[in-house]
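Novice: curious how this folds, go ahead:
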Amino acid sequence: MEHAGGSYSISLVVLSITMAIAASCISLDMTSRARQSADRRRRSFWLSASAVTMGLGIWSMHFIGMLALRLPFPTTYQLFLTFISLVIAIISSFLAVFVVSRARLSFYCFIFAGVLMGGGISLMHYIGMAAIQSTYTIHYKLLPFIGSILIAIVVSYWALYLTFRLQKPNWLEHNPTGKMTGAVLLGIAISGMHYVGMMATHFAAAPEPAEHMQSVPSGSSTFLTVTLAPDALSLWVGVTIFILIAILIAGAFIDRKLALESAQLSALQFEALYNGNPDLVCTIDLQGRIIQSNYAAGHITGYTAEELLLRTRHDLLPPERFEESERRFEKVSQGIPQTFEMELIHKNGHLVHLNATTIPVLKEKRVAAIMLIAKDITMQKQNEEMFRKSDKLSMAGQLAAGVAHEIRNPLTSIKGFFHLLRRGMGREDIYEVIDAEIDQIDSIITEFLLLANHQPEQYKRINLKELVGHVLTLLQAQANMNNIAIETRTAPDLPYILCDENKIKQVFINMIKNAIESMTGEGTITVDLTRKGDKDVLIRIADEGGGISDELRPKLGEPYYITKVKGTGIGLMVSFKIINEHNGTIEYKHADGAGTTVEVTLPID
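Specialist: As a prediction, the model looks like this:
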């Protein structure tokens, strides 16, 4: 049997590979657009265009490769099978790109898409080979035949996997390297399959050419018998290349149009957010100059947009805010957003209070400008100040009424006893009562003065165990008189605290005196000194008195609110104030049995 071989035109081989890679690149780009699109019709358009482009690319590559092969015998191509090979290339490409265009892609999706794409490339190739009409028959070597199909499937899988593995709709836009890698691999899959498949091809002359020619039934369509000469095939390949170029140009035009529409929409959205915002919005360059401002900025500052243009931030800030502004400006210039309250000087001279946020504007990962968004809170500040003044007046009235009431009672007693003394009815017990009432007045005035003292004094490191020991020494006599025992439990290695010793003593004197006075009979007061975590100490004072109800407990610390017969209520209020000044807390709880437990927390030095 006579065999025939052939040689290749290098220029056409290079053209065929280039065609495969270019078609792959265009197709993958269109597939990426389909993944990005939320519109169903636009998505279908891009998928269809991608499939047609890939199918034409596969088909063109194959027949350019066939034209590159110079055979020693004449050949023609059956038009029907040639057309079928093109349809199969387009359909298999559509199925493959449809699979990888999904939002969520699994490992099996890539395998399935690779089989569809590689199988379509292989099927198109061998149907295209079957379209060859000549006096020679085609035989295939098994190993290269199988190898060509495996190359098409495996390399197609890797091309699609490397291109779409991140599953992000806009990934291809920002990673052209990944898209080009996938296009090159897909081009290799198409070209590699073709040329390895041609290595498997074996042309052998038929013993009797007449037997080779297939008879066509008389009733068959003449379309099945039409053949294309190589020159005509070259023309069709040229038309296909023209169509691919037209698709590329149309895609670029559509892409430009969509990009323009997107840019216009973004500009409209930005304009609406910028100028339609009721809050002050302005853009500041890195030299601190205002380069753009919205309508609300003029309303809030009193300046027109033209007057604000190129003013520096220092032109609008009070001088005492310059240093703070520099610190914040430096941070936001480094890419760190800031949220803070600030003041601006209105054009008329009064202060405008703003709640502001500064956001860095990035260009190529560098801060190019700063956007300031600020809400006018001047009225809110004025209302808060009004409420504070109102609260102060109310508190002053309550204090004045309470002090007047508490002082009037002992003064009335003193006045009455002086009348008795004037009439010569003086007795020793009268002097004792007068002395006790004067002490009561002195106690009220002392507590009132403590309340007026806003700043803690003489902070120093104090041994808490020793401080509580001194307090207990002072109160031990009063406890003994009431048949009350005081037990102290101190945790080992109790740390020092930083405090005003006299004020903290005053707090514990008030707490333990209240505990003693809450118990009508004998009992025990327990004082525990322990650590609370790594940053605090806990002083727990538990008595066995009547306790405090849940309804009354929230009112503790209010001025002149008391739960005992004698007292002013100021002592507990002062205690809350002192502990708050020391960044601590006071909390009242039910004791395990009867009585009340007060827990005082103070920070460790």
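
Novice: every contact and neighbour count from this point should use C-alpha atoms.
Specialist: Will do.

Novice: and the helix or strand where Trp158 lies, what does it pack against?
Specialist: Element membership for Trp158, per DSSP states H and E: helix 142-164. Applying 3 or more CA pairs under 8 Å, 6 or more residues apart in numbering; DSSP states H and E, we find helix 142-164 packed against helix 107-130, helix 176-199.

Novice: and those: which comes nearest Thr585?
Specialist: When these are ranked by distance to Thr585, counting by CA to CA, first place goes to helix 107-130 at 58.4 Å.

Novice: what residues does the helix or strand just after that closest one touch?
Specialist: Toward the C-terminal end, the helix or strand that comes next after helix 107-130 (DSSP H and E) is strand 132-133. With contact meaning CA atoms under 8 Å, 6 or more residues apart in numbering, strand 132-133 is reached by Thr75, Thr76, Tyr77, Gln78, Thr227.

Novice: can you tell me how far the spatially closest residue to Ala205 that is not a sequence neighbour sits from Leu233?
Specialist: Excluding its sequence neighbours, the residue lying closest to Ala205 (CA to CA, 6 or more residues apart in numbering) is Tyr136, at 4.3 Å. Between Tyr136 and Leu233 the distance is 19 Å, computed by CA to CA, to the nearest Å.

Novice: just to revisit the earlier point, tabulate the contacts of strand 132-133 (JSON lines), appending neighbour count.
Specialist: Below are these laid out as JSON lines (neighbours: other CA atoms under 10 Å):
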{"residue": "Thr75", "neighbour count": "17"}
{"residue": "Thr76", "neighbour count": "17"}
{"residue": "Tyr77", "neighbour count": "22"}
{"residue": "Gln78", "neighbour count": "21"}
{"residue": "Thr227", "neighbour count": "20"}
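
Novice: compare with the first, here's sequence two:
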Amino acid sequence: MGTQLQLYTSLFHNNPDAVFMFDMDGRFTGVNAAGEALVGYTSQELLRMQIWEILGPKEVLDQKKQQQILYSGIRRNKYYQLLHKDGQIVDIVASSFPIFHNGEIISRYSIAKDITQQKKMEEALHQMQENFRLISENIMDLIFIVNVDGIITYASPSVQAVSGLTIDQVINQHFSILMHPDQIAQAKSDFDHMLKEKVTLDAEYHYLHPDGRMLLFDVKGTPDICSSGQIVSTVFVARDITERRQSEDLLRYSDKLSVLGELAAGIAHEIRNPLTALKGFIQLMEGDNVANRQYLQIMRSEIDRITSITSELLLLAKPQALRFAPNGLLPLLLSVIKLLEPQALLKNVTILTDFPQVTSLILCEEYQIKQVFINIIKNGMEAMPLGGNLTIKVVECSHDVVIRISDQGQGIPAELLPRLGELFYSTKETGTGLGLMVSSKIIRDHGGSIDIASDVGKGTTVSIALPKALKTSVSSID
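Specialist: Here you go, the predicted structure:
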């Protein structure tokens, strides 16, 4: 008997759960250490109290109800709220057992477990679920949960309004049901890549609506990775961007029309001037045969100007059939320099070169690259009306070669540099801006870049970077 009593005492005091004992009037007759910690009262305090004094406000019962509970049988896993000594509410789950003597219930004991944190977590989870429900039911974005086999296990209510399919038609179906047939293979490949690499998916897919409309969706997918590192499911959010894309296309079309209007106005302005001069000289020639030779020379010059403007515009606008071939950079530069040396001599310009053992080949269309060099070098010479040095330096890098053409002109203010290359914008009085625009287009078509740096009062440097030729074969670009 003594051993059993010791065992009982040990189980009572060392039980990790709270254990309370009370008589049939609800007065505490015993409590273990876990019980004291649960409600914040010491055993001496509790032994002077009744069970009703530590019940939470929601557990207030009348005397008749109290007696029924005390004399009832075993009560398992019932939820209660206790009032901690510091005023906090403690959520518990308790089982209550009667103690009999000679067939009558003389007292009871209860085993209680603190579930306050669990309750808070459940409430937080419930709130998250409620928030998710509110969001998914009230936004027009489509939200899907898709398992690793590509089967849709959840679809937000918006699916019917946007896709024209009911939720029942979508649930337990493969996600390809929401793809245009031509994109299903690509979508499956994207999905497999997301699962394999455990990365997010960001793509655009078309969908053929049952009413015949073609919709475009911006789709973002995120894998749900558990603690073990395995993907348990994926979450997809799809947004209908059909109208936005149509608006963007209309805006681009409007921009093109605007540019076309500016181009037409610029062409009319640039060509009208020499045409006016030609018209005037023709009228003069009708009455003065002596001055005809001088007039013809001026007319020929104006006709050449019109030809130059229209040629550059055609080169800018009309797609060209280009035949790229490996060409030595130095021979191209030297041929251009030789061509322009007489003009440089007349302008008192000295062309200096710095070509330290440059042997690079560039894959290019020879005529066009020469045209770029001519445009840039002529601009440099024209920037020095009183003469000066024009330096051409070539620097070889690992993958490309850079040609720097520097003049000693007055330079260009920093605020004007961004406008260089605009249609009919030029820092020269008679310039059209077409030369630099055409040059920039040619360099871009060759996979290179062009950069302009200027220092007012010191000069301007134009840097042209072109990729080196990697192959000796000729390629054609139409």
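
Novice: re earlier: against the second structure, where does the helix holding Trp158 of the first structure fall?
Specialist: Structural correspondence for helix 142-164 of the first structure: none found in the second structure, per TM-score structural alignment.

Novice: which elements pack onto the next helix-or-strand element following that helix?
Specialist: Read in the C-terminal direction, the helix or strand following helix 142-164 of the first structure is helix 171-174, with elements assigned using DSSP H and E. Contact partners of helix 171-174 of the first structure among helices and strands, from 3+ CA pairs under 8 Å, 6+ apart: none.

Novice: for Ile579 of the first structure, see how far away the aligned residue in the first structure for Ile452 of the second structure is.
Specialist: Structural correspondence for Ile452 of the second structure with respect to the first structure (TM-score structural alignment): Tyr588. Taking CA to CA as the measure, Tyr588 of the first structure and Ile579 of the first structure are separated by 14 Å.

Novice: also Ile91 of the first structure?
Specialist: Here the distance between Ile91 of the first structure and Ile579 of the first structure works out to 80 Å (CA to CA).

Novice: got it, and Tyr126 of the first structure?
Specialist: 91 Å.

Novice: let's check: the centremost residue of the second structure is which one?
Specialist: The C-alpha lying nearest the average C-alpha coordinate of the second structure belongs to Asp202 (CA atoms, centre = their mean; 9.0 Å).

Novice: from memory that one sits against Phe217, does it?
Specialist: No: with contact defined as CA atoms under 8 Å, Asp202 of the second structure does not reach Phe217; the gap is 10.7 Å.

Novice: mind listing the helices for the stretch 251-400 of the first structure?
Specialist: Assigned helices in the stretch 251-400 of the first structure, in chain order: 295-301, 305-308, 322-333, 378-422 (criterion: DSSP state H, counting those that start in this stretch).

Novice: please identify the most buried of these.
Specialist: Ranked by mean neighbour count under mean count of other CA atoms under 10 Å, those are led by helix 295-301, which reaches a mean of 20.

Novice: tally of neighbours for the corresponding residue of the second structure for Gly569 of the first structure?
Specialist: The equivalent of Gly569 of the first structure in the second structure is Gly433 (alignment by TM-score structural alignment). A count of nearby residues for Gly433 of the second structure, using other CA atoms under 10 Å, gives 18.

Novice: list the contacts of Gly433 of the second structure.
Specialist: Leu420, Gly421, Glu422, Leu423, Phe424, Tyr425, Ser426.

Novice: and it, how far is that from Met21 of the second structure?
Specialist: Here Gly433 of the second structure is placed at a distance of 98 Å from Met21 of the second structure (CA to CA).

Novice: just to revisit the earlier point, more neighbours: which of Tyr126 and Ile579 of the first structure?
Specialist: Set side by side, Tyr126 of the first structure and Ile579 show more neighbours around Ile579, with 19 against 16, by other CA under 10 Å.
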